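Enquirer: Build me a model from this:
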Amino acid sequence: MVSSCINCEHCIGEKCQLDWEIGQMGKVGIVLFGPSLDAVSGVSSHVKLLMASSLADRYKLMHFQVGREGRAENKWQRMARFAFSPLQLAVFLVRKKPRIVHINTSMDRKAFWRDLTYLIVARLLGCRVVNQFHSGSAPQSLFSSPLLSSILKRFLLASHVVTVLSSGAVRSHRAFDSRIAVELVPNAIDTKGLLDVERERPVGGAPLRLVFVGRIIRSKGLFESLAALKLLKDQGLGFELRVAGSGPDEAEVLESIARLGLTSEVTLLGPVFGAEKDRLWLGSDVQVFPTYHNEGLPYSILESMAAGCVPITCPVAAIPDVMRDGVHGLFVPAHDPAAVAAAIRRLADNRAELLCMSAAGRQRIAENYTVDRLAARFGEIYERVA
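Expert: Predicted structure coming up:
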């Protein structure tokens, strides 16, 4: 009876769970806050990268779901979640007994009040707090009221470490209060399927293969890109643009494509993921992404450079920390279709420069923006904070 029980599927599953629990004994517990791991979200991607990294060998990593991304709920359910989630967090922390709470947040008002409550709960229960900001906003811009700014300052000072994505954000936090323990920790990507795949050498004189990957909203610069392509088409330049993503301005984008006479050159693919997205990056020459959105560090910039797809973008948030103008890609001013058109024309007319930028971008990502680098950086922080 015993031997047959050991071989049954149910008991094998229980043994695996027991082995895992034994393996976690003695490890420092860390709770990573973030949306559902199934959500299409930059923060979800970040949390999944950390949980699958080498950090899992050193620490007991746990996920606590926050936010509405990945949830199907109505207004009343959202209100109930907002009201009761601090209690849920308290119960979670009492049961799991982590040493560190890692809050993933952004510098906006709704997230601030939620995460302030979470920080209070965590500190009252004796947890250390790592507060990671994923947006490019400066703390000085969140509130105009001196009282509310004072509360924000206390929130940041109550965090044992605050991490941000750009050198500019480090400066703005130190200017807000020099006592804030702020550190620079840029995003990273899983480079498998991008860096380790050799690109096909583009055929000289062939139409430039352009790509946009991201949420279809006006502030990502897609409308300026379409206006730029209209200028280039009128000049007789050949090209193709593939747009991957979805968003609230998708219908307006379709109208603009038709109005500008670009239906033969521009294709909307809808959302793409995984290997399909990797193939899209590897099969494109230039990423057209003149964003003026409140970015942190867009994953699309890191992914395109890893694939050797040269970015044309705006120098906002953490992007200038990653790429140098004329070395890894080209910077253009926001809201400037003529500048976007000139940048595309420059790369179309100088394929040798395009190839140099492609190689330089891949090297830049390999040296600075891998998951191993991200895990090592947070490992240092966790060790100090714990």
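
Enquirer: C-alpha only now, for contacts and for neighbours.
Expert: OK.

Enquirer: quick one, strands of this protein?
Expert: 28-34, 59-65, 100-105, 128-133, 161-164, 182-184, 208-213, 239-244, 266-270, 286-289, 310-313, 330-331 (DSSP state E).

Enquirer: tell me which strands and helices the third one is in contact with?
Expert: It refers to strand 100-105. If contacts are counted by 3 or more C-alpha pairs under 8 Å, 6 or more residues apart in numbering; DSSP states H and E, strand 100-105 sits against strand 28-34, helix 109-124, strand 128-133.

Enquirer: Okay, angle between that strand and strand 28-34 too, please.
Expert: Angle between the axes of strand 100-105 and strand 28-34 is 10 degrees (criterion: axes from the mean of the first three to the mean of the last three C-alpha atoms, to 10 degrees).

Enquirer: can you list the residues that contact strand 100-105?
Expert: With contact meaning C-alpha atoms under 8 Å, 6 or more residues apart in numbering, strand 100-105 is reached by 28-34, 43, 111-112, 115, 122, 127-135, 382, 385-386.

Enquirer: how many neighbours does residue 259 have?
Expert: Residues lying near residue 259 (other C-alpha atoms under 10 Å) number 10.

Enquirer: what sits against it?
Expert: Under the criterion of C-alpha under 8 Å, 6+ apart, the contact list for residue 259 is empty.

Enquirer: Please repeat the previous calculation with a cut-off of 10 Å.
Expert: residue 253 (C-alpha atoms under 10 Å, 6 or more residues apart in numbering).

Enquirer: Give me the residue at the spatial middle of the protein.
Expert: residue 42 (3.7 Å; C-alpha atoms, centre = their mean).

Enquirer: nearest spatial neighbour of that one, skipping sequence neighbours?
Expert: Nearest in space to residue 42, with sequence neighbours left out and distances taken as C-alpha to C-alpha, 6 or more residues apart in numbering, is residue 299 at 7.4 Å.

Enquirer: Check whether the one you found really touches residue 165, as I assumed.
Expert: No - if you go by C-alpha atoms under 10 Å, residue 299 and residue 165 don't touch, sitting 11.7 Å apart.

Enquirer: Have a look at the two and say which one is more surrounded.
Expert: residue 165 (24 against 16).

Enquirer: related to what we said a few turns ago, just put the helices and strands packed on strand 100-105 in CSV and tack on distance to residue 258 and mean neighbour count.
Expert: Below are those laid out as CSV (distance: least, C-alpha to C-alpha, whole Å; neighbours: other C-alpha atoms under 10 Å):
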stretch, distance to residue 258, mean neighbour count
strand 28-34, 39, 23
helix 109-124, 38, 16
strand 128-133, 39, 24
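
Enquirer: And the ones you listed: which comes nearest residue 312?
Expert: Closest approach to residue 312 among the helices and strands packed on strand 100-105 (C-alpha to C-alpha): strand 128-133, 25.2 Å.

Enquirer: one more to line up against the first:
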Amino acid sequence: MYLYSDMEMFLRPRILLFGRDPAWFGGVVNFLAALQKETKKTVEYYNFTIGQRPGNPLPISKYLTPLVDAICLTTLIFRERFDSYHVNPSLNPASLIRDGLFLLILRCFKARNVVVSFHGWEPSTARAIENNHLSRFLFRTVFGWPDHILVLADSFRDWLVAQGLPAERIHRFTTMFDGDEAKSAVDSTDPSGDTIRLLYLSRIIREKGIFELVEAFSTLSREDGRLELVIAGTGSEENVVRQRVVELGLEGRVRFPGYCRGGDKWKLIYSSDIFLLPSSYGEGCPVSLLEAMAAGLPVITTPVGGIPHIVEDGKHGFLLAEVTPWHIADGIRRLVTDSQLRKRMGELNRKEAWEKYEAEKVARRFERLYRGEGWS
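Expert: Got it, this is the predicted structure:
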């Protein structure tokens, strides 16, 4: 545990932190909550809420909210002084327009120690920018001036440099998991149970490989009666996936607990044996992956985004060469039939996750950045 000095607690930097309403679900919301929790003694945060608010169903609010937010930001900067400004965009059109507007306002006011952390990353948006001269110019102008630009993968960094952003300002960061939550949750694993539980914990969308996973499980369920699949989360394809489970006759072998958070989420993770994220989506550094590793689960995932920086094939689990039912089933089969391999990978994952990705350790790097000490 890090011990704070009296000077650190007295000289707390004031940070303007941009993020969505905490009532929304999602990785960025959880990341910012963990960051503030771990540094609340030494950093003073002013949360600037952006985007649509929960409970506002009016379609027009989607377009008016960024303008209202921009006016509020301008008024706030007139009135208040901050030591650092932390903007958290994703590489998708809506976020780039919204957060780009905020960055232009900050630039007009000559804000200093501006931090931009890219979380989500849509490859289609990256291609659209790089293939259009005007888009490249606008992107470079709006997102290339901040003091620190943080990304979740070296490939993202290389892309930014190729668009003309300064390499010396771009650094790779990781997301984090809440160690206090993990410790306080009850470890509900039953070591004497025969069930081998496979866990998918993410949005239920096609790009995450959920349909291929269900097909793979259909094959494996006929081979091994011990297997159970848990699909935790919500998403646009949930009803279609549920229907496919019924068509395959898997109702008794597949569970849908919905969106899980806090202690319920950790109990679910602890009670599982293998974590699955066969995604072809532009993943950054999925928090659910770190949480599964922290709980000692071997993982089966794909080498997209920042995942290869976390998972080494054959060491922490398996990286799928292709997202097909056959490849997914093969990876699961290798772990199911070798309990010692599962145990060895799980123990290594637990050790490395707590050493590298626990919230206290990651948050300290951001605190140093806020204090103007650079990224280290």
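
Enquirer: Superposed, what's their TM-score?
Expert: Here the TM-score for the pair of chains, by TM-score structural alignment, normalised by the length of structure 2, is 0.90; 362 aligned residues with a C-alpha RMSD of 2.3 Å.

Enquirer: Give me the distance between the longest helix along structure 1 and the centre of its chain.
Expert: If you go by DSSP state H, structure 1 has its longest helix at helix 75-96. Centroid separation for helix 75-96 of structure 1 versus its chain: 25 Å, with C-alpha atoms, centre = their mean, to the nearest Å.

Enquirer: What residue in structure 2 is paired with residue 48 of structure 1?
Expert: Applying TM-score structural alignment, one finds that residue 48 of structure 1 aligns to residue 33 in structure 2.

Enquirer: That match contacts residue 22, doesn't it?
Expert: Yes - assessed by C-alpha under 10 Å, residue 33 of structure 2 is found in contact with residue 22 at 7.8 Å.

Enquirer: which residues does the aligned partner of residue 82 of structure 2 in structure 1 contact?
Expert: The alignment partner of residue 82 of structure 2 in structure 1, by TM-score structural alignment, is residue 98. The contact partners of residue 98 of structure 1, by C-alpha under 10 Å, 6+ apart, come to 27-31, 60-62, 92, 122, 125-128.

Enquirer: Return the distance of the residue in structure 2 that residue 164 of structure 1 lines up against relative to residue 369 of structure 2.
Expert: For residue 164 of structure 1, the aligned residue in structure 2 is residue 151 (criterion: TM-score structural alignment). Residue 151 of structure 2 sits 15 Å away from residue 369 of structure 2, going by C-alpha to C-alpha, to the nearest Å.

Enquirer: between these two, which one's more packed in?
Expert: Each of residue 151 of structure 2 and residue 369 has its neighbours counted (other C-alpha under 10 Å); residue 151 has more, 25 against 18.

Enquirer: May I see the helices and strands packed on strand 100-105 of structure 1 organised as TSV, with distance to residue 320 of structure 1 added?
Expert: Output for those, formatted as TSV (distance: least, C-alpha to C-alpha, whole Å):
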stretch	distance to residue 320 of structure 1
strand 28-34	26
helix 109-124	26
strand 128-133	18
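
Enquirer: Quick check: which of those is nearest to residue 84 of structure 1?
Expert: Of all those, helix 109-124 sits nearest to residue 84 of structure 1, with 11.1 Å by C-alpha to C-alpha.

Enquirer: okay, that closest one sits on what stretch of structure 2?
Expert: Counting by TM-score structural alignment, helix 109-124 of structure 1 pairs with residues 93-108 of structure 2.

Enquirer: what's the answer for stretch 299-313 of structure 1, then?
Expert: Using TM-score structural alignment, stretch 299-313 of structure 1 pairs with 287-301 in structure 2.

Enquirer: ok now do the nearest residue to residue 137 of structure 1 once chain neighbours are set aside, which residues does it touch?
Expert: Using C-alpha to C-alpha, 6+ apart and skipping the chain neighbours, the partner closest in space to residue 137 of structure 1 is residue 107 (5.8 Å). The contact partners of residue 107 of structure 1, by C-alpha under 10 Å, 6+ apart, come to 133, 134, 135, 136, 137, 138, 139, 140, 141, 142.

Enquirer: overlap between those and structure 2?
Expert: Compared against structure 2 with both residues aligned by TM-score structural alignment, their matches' C-alpha atoms under 10 Å, those retain 133, 134, 135, 136, 137, 138, 139, 140.

Enquirer: Most neighbours among those, please name it.
Expert: Highest neighbour count within these, by other C-alpha under 10 Å: residue 134, with 23 neighbours.

Enquirer: Trace that one over to structure 2, please.
Expert: Counting by TM-score structural alignment, residue 134 of structure 1 corresponds to residue 119 in structure 2.

Enquirer: One more: residue 78 of structure 1?
Expert: Under the alignment (TM-score structural alignment), residue 78 of structure 1 pairs with residue 62 of structure 2.

Enquirer: likewise residue 339 of structure 1?
Expert: Using TM-score structural alignment, the equivalent of residue 339 of structure 1 in structure 2 is residue 327.

Enquirer: now residue 322 of structure 1
Expert: Looks like residue 322 of structure 1 aligns to residue 310 there (TM-score structural alignment).

Enquirer: quick one: its match and residue 289 of structure 2, what's the gap?
Expert: From residue 310 of structure 2 to residue 289 of structure 2 the distance is 9 Å (C-alpha to C-alpha).

Enquirer: Then residue 333 of structure 2?
Expert: Remark: distance between residue 333 of structure 2 and residue 289 of structure 2 (C-alpha to C-alpha) = 20 Å.

Enquirer: Neighbour count: these two, which is higher?
Expert: Comparing residue 333 of structure 2 with residue 289 by neighbour count (other C-alpha under 10 Å), the higher total belongs to residue 289, at 26 against 14.

Enquirer: Spit out the contact partners of that one.
Expert: By C-alpha under 10 Å, 6+ apart, the contact list for residue 289 of structure 2 reads 176-177, 200-202, 275-277, 297-301, 307, 310-311, 353.

Enquirer: Give me the nearest residue to residue 303 of structure 2, chain neighbours excluded.
Expert: Looking at residue 303 of structure 2 with C-alpha to C-alpha, 6+ apart, the closest residue is residue 319, at 5.9 Å.

Enquirer: cool, and residue 211 of structure 2?
Expert: Using C-alpha to C-alpha, 6+ apart and skipping the chain neighbours, the partner closest in space to residue 211 of structure 2 is residue 241 (6.8 Å).
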